[in-house]
Each structure stands twice: as C-alpha cells, then as structure tokens.
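Q: pasting a predicted model and its sequence here:
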Amino acid sequence: MECRAGCGACCIAPSITSPIPGMPLGKPAGVPCIQLSDDFRCGIFGQSERPACCGGLKPSAQMCGANRDEAINWLSELERLTAPD
C-alpha cells in the first residue's frame, strides 16, 4: 500500500521519542513533525536522519483507514492505548 497523498497522519498523531532533525527531543503525540512539508510529506524520507520508528511504520488499510481523519483517529487511539502510565 502507498501513502495517501495529503495525509501525514503518521507524522502528527504518534509521539516520537528519538531525535528528529529540528526536534532533538522527538515530538509529543498530536504535534506535527517539523519535517512534515506543506503537502503532508516527510521532508527526510529515505534519509539516515529519519528516526527508525518512522522507517518501520508502513501504511496499511487498517492504519490508514478510508481517509486522513480515520488515520489520525486510529493512530491517536493506538498512541493512547500504548502510552506509559
């Protein structure tokens, strides 16, 4: 499955605890990654600076849903369910 154009849900909904260029402490859930472009694409896709957790996240029908809102909701719920106490 290919990433949906204009989505960027995986660059917004989840937290990232590893450093990102421009965000040395990572990012909290719900905050857009600084590397997310205006057209909702990853500015460091395919580069070594991209966090491993980002590279390991692959689009799927379950995660991406039928539209961007469904993807953000699914990833936000996953974030909530897996957040440390």
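A: Looks like it arrived, so ask away. Numbers count the residues shown, from 1 in each chain.
Q: only C-alpha atoms from now on, for both contacts and neighbour counts.
A: Fine.
Q: and the longest helix along the chain, what does it pack against?
A: The single longest helix within the chain, with elements called by DSSP state H, is helix 68-82. Helix 68-82 is packed against helix 61-64, with contacts defined by 3 or more C-alpha pairs under 8 Å, 6 or more residues apart in numbering; DSSP states H and E.
Q: against that first model, consider the following:
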Amino acid sequence: MSCHAPQPAGCRPGCGACCIAPSISSAIPGMPEGKPAGVRCVQLDANNLCRLFGRADRPAVCERFGFDPHVCGTDRYQAIRILSELESLT
C-alpha cells in the first residue's frame, strides 16, 4: 500500500526522472537552495515516487511539470537522457 497520491496521467510510477535530471532553483523541503541538475531530490523515495506529490509544500515548478511523451520518452532511462539533454541546453 502506498501513501502517495495518484501520479499524473501518463506518468510512469517509479520513474523519478523529473526529480533527478533537471535543476530546480526554487526551495524544496530539505533542499532550501533547490537542487542541481543530475542530483536526486531528497523528496524522492526509494521507489522513485515524490513524497510531496499532492501536498501544498510541493514546489510550483514541480507541480507544473507534466508528463509529455516527447520529454518523458518510452521509459525511465530515456526520460533521464532527454531531460538531461534539455537541461544542458538551458
């Protein structure tokens, strides 16, 4: 039994690529300075699920990120690669 809220439509449970690959400049509970690209968010649990999903203290940038097959690819590894490439362009 999971204590996590349902994931967004299309989101692959256990992926976590969006919580690892991109940098996040806003504060995250447990990471007041945000997080650099390629660093695992402290709110990502052992099952690669966000502990803050559906909570009011989830950063707005995380809340706005949604599943997109062009960004998330066909699996977790492709999502990390695509998001890392996009991050390097910004």
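A: That came in fine, so what should we check first? Predicted model only: the values in this text are computed from it and were never measured.
Q: related to what we said a few turns ago, residues in contact with the longest helix of structure 1: which ones?
A: For helix 68-82 of structure 1, the external contacting residues (C-alpha atoms under 8 Å, 6 or more residues apart in numbering) are 6-10, 12-15, 29-30, 63-65.
Q: now for Ile72 of structure 1, how many residues are close by?
A: If you count neighbours by other C-alpha atoms under 10 Å, Ile72 of structure 1 ends up with 23.
Q: trace it over to structure 2, please.
A: Aligned by TM-score structural alignment, Ile72 of structure 1 pairs with Ile80 of structure 2.
Q: state the distance from that match to Asp57 of structure 2.
A: Distance, Ile80 of structure 2 to Asp57 of structure 2, by C-alpha to C-alpha, to the nearest Å: 24 Å.
Q: returning to what we had before: how close does the match of Ile72 of structure 1 get to Gly14 of structure 2?
A: Look at Ile80 of structure 2 and Gly14 of structure 2: by C-alpha to C-alpha, they are 13 Å apart.
Q: equivalent analysis for Gly34 of structure 2, please.
A: Going from Gly34 of structure 2 to Gly14 of structure 2 by C-alpha to C-alpha gives 22 Å.
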